[in-house]
Each structure stands twice: as structure tokens, then as C-alpha cells.
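Visitor: model this:
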Amino acid sequence: MRIHNIYYAADNASYILVARMKPSMAQGTTITYPFHIRMRALMLFFCCIFSLTLFSQQKERDSLEALVKQKQREKGFSVKDSTYIDLLNKLAYSQRFYKPERLLIISKEAKVYSASAAYDEGKTEALINLGYYYSDKGKFKAAISKFKAALDIAKSINDSDLMLSAQNNLAGEYSYKGDYSNALEGYLDGLEVAEKNENDLMRSIITENIAHLYASQNDFEQALFFYKQVKKINEGLKKPISSAETYANMGSIYADMGKLEYAMYNVNSSISVFEKHNITAWLAYAYEVKGKIYLKQKKYDWALFWYNQSEMLHKSLEDDRAEIDLLNGMAETYLGMGKDSISEQYAIKAFEISGKINFKEGKQKCAKTLYRIHKNKEDYATALNYHELFQELSDTISRTENKKSLSLLKTKSQYEKQKAELIIENEKQLATQRNYVNAALVILMIFIVVTFLVHRSEKIQKNLNEELRIKTATLEENEKELKNINQTKDKLFSIVAHDLRGPIGAFQGLLNLFKNGEIHKEEFMGFIPKLGNDIDHISFTLNNLLSWGQAQMNGLITKPTVISLDNLVKENINLLSETATTKSIKLISTIPENTMAWGDGDQTDIVIRNLISNAIKFTPNNGMVTIASRENDDHWEVAIRDTGIGMDEETQARIFDQNANITTYGTANEKGTGLGLSLCKEMVEKNNGMIWVESELKQGTCFFFTVPKAHKRYQQAS
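Guide: Next up is the predicted model:
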């Protein structure tokens, strides 16, 4: 039986090329040539293929060596590189059955580098590799120590894959040692983790290793029970190599049970896969199982042939544990052929290897073979010694403690079977209660209908309440909007009453005086400049009122185009120049020509006019108003600076507030609507700009606003 190890793959094999034989040749059912001729031909064929396998084998290891050296030559190379450590671990593992001393050296290096790099995954893999080395040498205590250390680290970093690898190998080491109680406990712990993480590959491997424990106790029926579970898991995995490993082990079980046809079918199924994928270690095992099947049939020539194929592969491996069964099988074959001296050589060699690696099962089997050999030689004293040793080892392996541990699991599986039978019985009993269930269902349906009607009524009521809530919210919103409209109306009438009615009434009174002859023409002409200013004020106020009213009622509609800031400023300077001249105020623009912006021309025009008008309004006689611009990354910054009376910080904070209603007389008692700056703010922001003010009392004021630059894409759009 071959225990699964899990590390870089589902098996512990290295890959080499092996010739694939036809099943008919393997079983010897259609050959008509004399046996010795057939045997020589097959041996020659396998020898040719074996040389190819060695080349392929070495090539794979050389490839890993090359990758390691390539990594070492890289610029900035460090032994703490996790990729380099992973390569070392893989290289070490590839040496396991070929150069075990290199496995030891490289694994120690990887462990040291992993510790210095604080790379726990690499350290865990290195410890598992070291465990393999000591396991193959039969140093159970050292191997168990390494696997336990690896398991502890894997648990600390919560790496389930490494945890399962270490747990499986630790349990396997207890099995090699003959401590089946701890082995079973370890496998069950691993199985629990695999099931929790839904790792079906490890479920397959661990379950198969549990089956191996039963096989070692010759409880073949229970072993087959677990192998069938493994086959079911493998069907879902769809991994041919995993299935082939199971077939090989089942072939060995069936051979031990005497079901040789089943044994031959399973082992041939495994061989075809191992040969296809060049899996040397498992292929050597499968050949050995096939030799065992022929040995059971007492077809010694064919048994020896397949044992020889396995032996040939073992020459390229250093797998002492697997070689023991092979050598003992060859010893039994030569014993059956009557070649006792050759048989003894193989049996002694197997016995010595078993002793070297402390493998009790191997020593037990070899002791039995040596007993038979010495009995045939009539060396009864030596035969008795070997028989006593065989009996002692058998008692040790099958001690009550181990059997009890396995019986627990057997009881568990029997419980599962009984549980299934109880379920079937319960289903039969439930069938007799279906009438009661049907009656209960009718009552339940009535209850559901009533509940549905109640729920439906509640839902309707809930919908009505929601509809009422929405209508109430709508009414509240309409009420709020109506209040805003009333406020707008009140403000509009207030402005018309105070700022428009006064100048219009004065103009009307003056005309009536002139009409009635109460003033002369010369006197009337003297009032013309004042009348002109009043009309300009009325016009300006009306323009602001209309723009503000449209914004309040319908919202500002912005239609951006390419506009010339310098032209807009010039037009407004011309428009307001007479008002400025009246107060001897200089209007100066330093905006360069072709200062093109992207915005609504009318709205920008209103902003510029309001800001210049305000500057004139609050600048004393003989003052100056300057309009300048500055180009930024994506916008123009326009500044309108005056030498006026300025304003305090409180006024600056409220000046743009729509609800502030700040109306201040100018230096010449000019009137205002209180709308200009709030309207400017809204229009500037509609054109994706910003507006702000900087001012000091008696030092003057500067209003700034920004407007996006006209890029080429805007110009094309216009």
C-alpha cells in the first residue's frame, strides 16, 4: 500500500518517460512465442525505454537548477526573495528519491532564508521537505518534529493548503511508525479541515490514507468501503492521476483479498495513466502490484518479469520504504521457483532496509519470508527465530489500542449506514401520516387566505396613508412656493413704489409746471441734465427688475456663446460715460483686445454694467474706476476697482445675499434697487464663474468675477 503525500502535486512522483505496454502483452494472453523469447524481447524493450526515462528525469531537475541559477544572476538578487525561496523548495523536493542528501542541504538553506525574510510559507514548505528526508531515513522522531513545526506555522498564518499538507504527512509518519491511533486522529483532523474548506482533492487523499490503515490491519472490507468513497470524490475532481493512484492501491487490496481479476483490472487502469504522464514512483509501485498479482496466481515467470520492471525503475529512485515490498515480493517469487538462495538474498536485503528505516510492517513481511526459506533449508533454529520475530511484530502492529481506534471509525461508518436505514424506515412511517398532513394543509391554506386578506387590507391602508402623506407634502411645498411668490411680488411693488414712482412723479410734476407756464423755458432747460440722469436711472432699474423678475419666476436660462469681454466693457463705458462725466470720474479699461470668453453675452453684459454703475455711484467727484483682466489656466478674472467710500466687513459679508435687501445712496444721492449684486452673483454662477469683493473704508472697493475662457471647441460650437 502506498501512502499519499501532498506538496507540489497530488503525488510524490517525478516525471520520466516510460514505455506504454498493451494490456494483452502485459497479461500474456495472446503471445504464441516461447516464453523465454518473449521475455527477452520485453526486457530489451524496457531497457531501451529506461534509458530515455533517466534522460527525461534528469532534464526536469536540470531545468529547476537552471531557474535557480538564473534567479541568482538577476540584478538586485537577494536570498530573501520569496520567488527564489519557492524555487529552492521545489528543487529540494525534486531530489527526494534521487539525491536525498541534496534534499537535506537545499531544504536547510530554504529554511534559513525564509526565516531571515520572515516568509512563513517558505519556511513551512522547507520544514515539510526536511520531514520527508527524515521520514525516508526512518527517523520518525525527527520527521514528526518537522511536520509538527510546519503544521504550527501553517495554522498561525491560516494557510489551509499548507496546513493540510503538514497534517497529512504527520499522520502518515505516525502510520509508518506503527502508531495507528495517532495516525487516525491526525487523518480525521485533516479530513475535518478539508471538508470545511471544500478541498475535495485533500478529502480524496486523506480518505485513501485512512483506507490504508484498515488495509494494514487486514480489514480489507472496511478498506474497500473507504476506497469507494475516494472513487466517488475523484469522479467529481476529474483528475486522472488521483484516480490512477486509487486504482493502484485498490489493485493491491484486491490482490490481498484473492480477487485477482478485480486486482488486474484496477492496476492496469492505473498503469496506463502513470505511463502516459511519466510518474515514476507510482509506476514502479503499480508494476510491483502487478507482480504480486501474478505471484498470487503462481505465475512466477510473469511475476518476476513485472518485479524486474519495478526494480529497474527503482534504480533511478532512492525510495527505501517502497523498495521493501518489491524486494520481499521478488524473494517470494524466487522461493516459489525453488531458487531459495536468490530468494534469501532479496529477503535479507529487504529485512536490512526495514531495519535501517525502522519500518515494522516491512520487517514483519521479511521475517515471514525468511522463516519459510530457512524452514525449506531445514535450518529450524534460524527459522524459529524469524517466526518468533514475525509473531512479535504482528502482535505489536495489531495491538488492541490500534484496533480500538480503528473500530471507532468503523462504528462511525456503521452508524452512518444505520442512519440511512432509519431514514428509509421513517419515510415509510411518514407515508401513513399523510392524511393527517393533508388535513393540516387544508387548515393551513384557510389560515393563509385569511392572513392574505388581512395583509391586503393593511397594504391598501398603508398605500392610502402614503398617498395622503405625498399630497400633504405637495400642499406644503405649494404653500412655500406661494409665500416666495408673494415675497417677490411685495419686493417688486416696493421697488416700483420707492425707486421708480419718485423719479417719474418728479418728471411729471416738472412737465405740468412747464405746461402751465409756471416756469420758463430757460428754467425748464436747466432741469434737463437732472431729468436725463433720472431717466437713465429708471431705465437701468427697469432692466435689472426685468432680469430679476425673470430669474425669480422662470429661472435664468443661460445660452453660452463666444463673447468679447473687451467689447462689452467698451460698450458699457460708452453707455455710462455721461454719468461718470457728471461726477468728473475717469473710466479706464486695460482689458486687451480679443479677450474672448465663453458665456451668455446678455447676462455678462448686465454683470459688467451693474458693477461699473455701482463703482460710479459710490465714487466721489474726481475719482477713477478701472476695469482690468487677468488670464488664468481656464478662465478670465475681471476686476472693477474704484476709489470710492468702501464698505465695512459686515456689509461685505451680506452684500451678495438675495434676501439682504441692501439699498444705499451713492455719493451724489444716487438711488439703487438693492437687486444688482444678488442678480450679478446668480448670473456669474450660471456661467460657471465666481464673484467676490475686496474693500476698505475710505480706500475704495474692487469687485472680481470670473468667466470661462473660449477654447477652440467652444468656438467651433458657436
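Visitor: Going by C-alpha atoms from here, please, whenever you check contacts or count neighbours.
Guide: OK.
Visitor: Surely E173 and S135 touch.
Guide: Yes - E173 is within contact range of S135, at 6.9 Å (criterion: CA atoms under 8 Å).
Visitor: shared neighbours of those two, which are they?
Guide: Common contacts of E173 and S135 (CA atoms under 8 Å, 6 or more residues apart in numbering): A143.
Visitor: Could you look up the next helix or strand downstream of the longest helix along the chain?
Guide: Across the chain, the longest stretch assigned as helix under DSSP state H is helix 434-495. Sequence order places helix 501-515 as the next helix or strand after helix 434-495, per DSSP states H and E.
Visitor: Flag every buried residue along that following helix.
Guide: Burial within helix 501-515, assessed by neighbour count using 16 or more other CA atoms under 10 Å, is assigned to P503, F507, L510.
Visitor: how about the last one, what does it touch?
Guide: When contacts are counted by CA under 8 Å, 6+ apart, L510 touches F524.
Visitor: Can you tell me how far it is from T579?
Guide: Look at L510 and T579: by CA to CA, to the nearest Å, they are 21 Å apart.
Visitor: now swap in the second one and tell me
Guide: Using CA to CA, one obtains 18 Å as the distance from F507 to T579.
Visitor: Now the element after the helix or strand harbouring D161, going C-ward?
Guide: Applying DSSP H and E as the criterion places D161 in helix 160-177. Scanning forward in sequence from helix 160-177 by DSSP H and E, the next helix or strand is helix 180-196.
Visitor: For the comparison step, fold the sequence that follows:
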Amino acid sequence: MLSSFFTISLKPVTRPIFLYLLLLAVCTGGTTGELKAADNKALAADRKKVDSLNQLAFDQKRFDVAQALNNLFNAENLAIAGNYQKGLATTLFYEAGIYHQNGYDKKALATYYKSKLIFESLKDTLNMAIVNKEIATSLYASGQSGEAIQLYDESLTVFTKLKDQRQIANINNSLGLVQLDQRKYDIAEASFNKALALSIEIRHQYGEKKAYYNLGLLEEKRNNFARSEEYYLKSLAIDRLMNDKFGAALNHLQLASIHQQQGRSDASITDAKEAYSSAYVVSAYNLMKNASARVIDVYRQKNDILRASEWQDSLVNVLNMQIANEKEYALNFIEVIKNQNAKNTNAEKDLEKQKQVQKEQLLIITVGTFILIIVAVLAVLALVNYQRQRFFGKELKQKNEIIEKNSASLDQLNKEISHQNLLLEEDNKTKNKLLSIISHDLRTPLVNTKGVLNLVNQGMVPPEEADRLLQLLETQYLGTTSLLDNLLFWIKGQMDGKEDDKVKVGLHQLIKVLEEEHRMPLMKKKITLRNLVDRDLAIVTEKEMMRIVCRNLISNAVKFTNENGTIDITSRLGDDHCLYLAVKDNGIGMTKEAIEKVNAKQYYNTTGTSYEKGSGFGLMLCRDLISKAGGELIVESEPGKGSTFTIRMPLS
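Guide: Next comes the predicted model:
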């Protein structure tokens, strides 16, 4: 019966749904095909534009680096958006070349490696070898000759296999320079001659003139100036054919150097001036500077001070032009990079949004199709089970609410238990410390007092020694009294609801009384205590609390100040309507770790400059009392220079 019911119920519904899905598939298929064709056309146009921008940037980089870099960044964005990997790798390769050209060697190397990784993924062996060659050049420039030679050899193997004669000639020129730098003159000569022969054979003028120039450098190293001059002149002739002013300037400079070493001053000056003129055309300021320096040096050798001075002025002008040009260049370069970073960020966001939209659209179509089918099949079952699910859902919701409430209560209870445990641990620590202080720091002075009094009463010590011992007892009595006051006042402060009345306290008089209390230890260590507190200054607070705090700080200063030291107690009113009372000494000071312990309200105890002992309780009590009064204890100290303890208290 149930199966026949479903058959009867679903038939009239299923037929139109299947027809709708079939129609949807046909329409979607047709639309998708049209969209793909349009997308492919747009992608082809974008790839063509990427290649065009790359070529334009390559042509621009010699005379407008900023514009070249800007075009490369635009090409990079287009390549990323269109997933054009080869175009992106080429763009990164050209970008790295510009970074290397402008001295950003680390960024250049990183960008070269990015380009190399993409070419590797595309299995583009030729371009991988070209990138390796440029990486080798960068490594050689940074002094990594071994790695550079290895990469050159790898690239040479690839170019030989692919029979790329032009790149083989370029590699031999580069390898020869590394070998020349390593003073392997015969090996370098063989590399340069290979490059020369290949360049002549395939009419590669750039490789030919570079080979002649490199051979000139080699013969100059060997002090064979005649051969060196011959090679430079051949290289110069090709530079003139190619209208390469930069190369011509380099050759003229080397000729000027040779002529000067040969004592041919006039020829050296002529070549140096030619180098200057060629370099000026292409704004090659370093070459202009070197040419000027060469002219000046030769004129000085000839004792022609007037002309040397004229060229000295020319050199200054070149340096000024170079500085101005480099400044403008750097600003433009940085501006382009900043703009690109912003564009990259926006492009990444846009790309992410587009991907997200595409995913959502695909998901909607897929889910929509399945939903239509599932809804058609499950509609009847959903209707039958609706009331039942509603009942169970309501019951489940109520139970979940009860569980959540119980869970929240349990969490709160656990937090309270953890907090109580922490408080109990702190109370146990405090109890143990109090027992230690009472059993040792209070009991020991009483035992000492009894022993000294017995000795004095029985006449077992001379009168002078008895006087000294009694003075010692008086000092010990002061410390014991101070400790007992601290303990009693701290215990009183821990009892809820116990608080003294606040009265007007004259601070100058309070410090004066405390100074008298500390008269014996001050006299013993010959310490000068200067009460510089304003005589009219008063504050409304708990008097006993203020006395305990000030006494502890003064006692602490006496304890850690050397003999003949100084303690200054000063006061001031701050702009924040607070009183600042400072106890400053020139004693031994405190380390950072000690200050951190004091600020963390931890027990900190150490012996004084005359081996005075303490309980380590005073500073903790001071910070606690000041904090309860709404104030703050500020500690400033430097080992060997003294400490300053400042009480900051609100006036009202």
C-alpha cells in the first residue's frame, strides 16, 4: 500500500521536475559554452597585453626605469589574474634585472628564484638556463664565485644541448670574467676566445665587442699594453657602429689608463675626455666621475695645476648632478614600488572576491540542482514527519537549555573554587612568612638582649665594652620595634572594617621625628639626612600609616647607603593633584630583577652596606599600605648610583 501510495503521489510531481532539469541543463550548457568562448578570447587578449608590456619595459629600462617597472607591475597583475604563468615568469625575470641594476641585490636574487620556479613548473629548459645565468651573475657580484661558476656551467650545458650559439657566447664571456678575477689567465683567455669566435661566426656584435673588451682587460693584467690597446680599439670600433655610448666610454677609460701607465699623457687625456663625453650622453655619472678623475691625475703629473683645477670643478659638478639624479631616481623608484604594493594588495583582494563569487555560483547551481531532486523525493516524508519532529525538537531544545544553564553554573563554581584556592595558597605563604619572622627576626634580638644584659649585670665586660653593647642593643631595639610595628599594622590592615581616622598630617614634622628615631644608625654610618620637605605641606590621611611607610623607606635608605653618604627627602605637588614625597639616597642601588620583585609585591631581603639584616617585609608592607590609600610607590634605581622611592598620594 505504501509503495503504491508513493508511486501515485510522486508521478505527477516528478515528470515536470525532470523536464525542468533537462531544460535547465540544455540552457546552462549553451550559456557555459558561450561564456567559455568569451573567456578564452579575453584571456588571449590579456596574454598578448602581458607580452607587449614586458617587451616595452625591456626597451624602457635603460632610459626610464620607473616607467619600465610600472609597466612590469601592470603586466604582473594581468598575468596573475589570467593565470598566465610564462608571462608572469618573464615579468619577474625583467623585474629582477631592474632590481639588480639598481643595487637591490637581495630582492633581485629572490625575484630571480621566483621566476626560475615558474619556468621549472612549465619545464621551460631554455628560460631556466637564462635565469640561472643571471642568478650566477648576481652571486658573482656578491662574492660567491664558486656557486656562480657552478650555475654558469649548468647553463652552458643547457645552451650547448639546445645549440643556442648567442647564449653560449655570453656565458663564455661571463665565465671568463670570473676566471680572470681568480687570476686563472690562461683559462680566462680560452673562454674569451671561444666567445669571440662564436660571436663573429653568428654576427653577434654585442658578444664580439664584449669579448674584445674582456681580452683587453686580460692583457692589461699581464702588463701587455700593446695587445691590450689593440683589443680595446676593436671593441671601441664596434661600440661606434652600435652607437653604444656606454661601451665607448668604458673602452676610452681603459685606453686612458694604459696610456697613462705608458707615459703618453696627451693620449691619456684625450681618451679620458672622450670617455667623459660619451658617458655624458647617457648620463653615466660614475663613468663621468672616473673620466674626470683620470684627467685630473694626468694634469697633476704634468704639473698643469690650472687645468687640473678646472677639471676638479667639473668633477664636483658631476658629483652634484649624480647626487641629484640618484635622489630623484630613488624617489621615483620607491614611489613605483609603493604603488605596486598597494595595487598588489587590491588585486589580491579582488581576485579572492572573484574566486569566492565563482565558487558560490558553482555551489549554488550544484546545490540547487540536487535540492530540486531531493525536495521532490522527500516532500511527502517531510510532511508526514513534520509534527513529530516539531515535538521532539521542542523537547530537545528545553533539555539543551537546562544543560547549558547547568554547564554555566558549573563553570562559575569552578572559577570560584580556583580563586579560593589561590587565596588560600597566598594566605599559607603569608602565614609561613609571619611565623618565620616571629620565630627568628623577633626572637633572636630578645635572646641577644638577655645575653648582653646578663654579661653587663655580672660585670663580665669592661665599662667601654658595656657602653658599646648597650648602644648596639639600642640600635637592635629600634629595628625590632620597627619590625613589630610593621607586623602589627599589616595584621590590622588585613582585618576587614579596620581603618584609622584620617587627619591632617604635617609631613616636614613627621620626617623630623623619624630622623630623630634614626639618629643612632645615622651617626654610626656618618650619613647626612636632609629634610627638604615643605614646612607648610600637609596631607589628610591615616597618620600611623604615613609614619610606618616613611619610617620603612628611611630605614631602607640608611641600610643600603655607604658611610658618609647622603639621604634627601623632598616633596612636590604634581599637575595631577597628587603629592610626591621622595626618599633619595646615593647608596648601592638595586638591579632590575630586585625592582621587579618589589613591584610584584614579593619578599625581597638582602644585607645592608654594614651587613645590617632585615625581614624583607618592609617594602612589601609599604606598597600594600600606599595602594590601599589610593596611592602608588614608584621605585627608580641604578646599581652603584643609589635609589629613589617616591610616594604618590592623591591630595583628596
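Visitor: now what about the TM-score between them?
Guide: Scored against TM-score structural alignment, normalised by the length of the second structure, the superposed chains reach a TM-score of 0.37; 270 aligned residues with a CA RMSD of 3.5 Å.
Visitor: Please convert the buried residues of helix 501-515 of the first structure to TSV, extending it with distance to Q487 of the first structure.
Guide: Shown next, in TSV, are the buried residues of helix 501-515 of the first structure (distance: CA to CA, whole Å):
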residue	distance to Q487 of the first structure
P503	24
F507	29
L510	34
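Visitor: What is the nearest of those to V442 of the first structure?
Guide: P503 (90.5 Å; CA to CA).
Visitor: List the contacts of that closest one.
Guide: So P503 of the first structure contacts D534, I535, I538 (CA under 8 Å, 6+ apart).
Visitor: what's the burial count for L410 of the second structure?
Guide: By other CA atoms under 10 Å, the residues close to L410 of the second structure number 12.
Visitor: Kindly report the same for K228 of the first structure.
Guide: 16.
Visitor: ok, and it, which helix or strand is that part of?
Guide: helix 220-237.
Visitor: cool, P12 of the second structure as well?
Guide: Here P12 of the second structure is assigned to helix 2-60, by DSSP H and E.
Visitor: now E694 of the first structure
Guide: Per DSSP H and E, E694 of the first structure falls inside strand 691-696.
Visitor: Can you give me the buried ones in that strand?
Guide: For strand 691-696 of the first structure, by 16+ other CA under 10 Å, it's I691, V693, S695.
Visitor: So which of those residues is the closest to H314 of the first structure?
Guide: I691 (90.6 Å).
Visitor: is it true that the closest one touches F704?
Guide: Yes - I691 of the first structure is within contact range of F704, at 5.6 Å (criterion: CA under 8 Å).
Visitor: Name the SS class of L587 of the first structure, please.
Guide: strand (DSSP: H, G, I helix; E, B strand; the rest coil).
Visitor: for it, what are its contacts?
Guide: Per CA under 8 Å, 6+ apart, neighbours of L587 of the first structure: I573, S577, A580, M624, V625, T626, I627.
Visitor: Excluding sequence neighbours, find me the nearest residue to the second one.
Guide: What that stands for is S577 of the first structure. Distances taken as CA to CA, 6 or more residues apart in numbering place L587 nearest to S577 of the first structure, at 7.3 Å, with adjacent residues excluded.
Visitor: how far away is that neighbour from F703 of the first structure?
Guide: In terms of CA to CA, L587 of the first structure sits 15 Å off from F703 of the first structure.
Visitor: Pick the one among the contacts of P503 of the first structure closest to Y294 of the first structure.
Guide: Set against Y294 of the first structure, the nearest of the contacts of P503 of the first structure by CA to CA is I538 (122.9 Å).
Visitor: Tell me the spacing between the closest one and L127 of the first structure.
Guide: 97 Å.
Visitor: Which one's more surrounded, those two?
Guide: Of the pair I538 of the first structure and L127, L127 is the one with more neighbours under other CA under 10 Å, namely 26 against 21.
Visitor: Who are the packing partners of the helix or strand hosting the more buried one?
Guide: Using DSSP H and E, L127 of the first structure sits within helix 120-136. Counting contacts by 3 or more CA pairs under 8 Å, 6 or more residues apart in numbering; DSSP states H and E, helix 120-136 of the first structure is packed against helix 82-94, helix 100-117, helix 140-156, helix 160-177.
Visitor: now these in JSON lines, with mean neighbour count and distance to K491 of the first structure?
Guide: Output for those, formatted as JSON lines (neighbours: other CA atoms under 10 Å; distance: least, CA to CA, whole Å):
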{"stretch": "helix 82-94", "mean neighbour count": "23", "distance to K491 of the first structure": "77"}
{"stretch": "helix 100-117", "mean neighbour count": "20", "distance to K491 of the first structure": "78"}
{"stretch": "helix 140-156", "mean neighbour count": "20", "distance to K491 of the first structure": "76"}
{"stretch": "helix 160-177", "mean neighbour count": "25", "distance to K491 of the first structure": "77"}
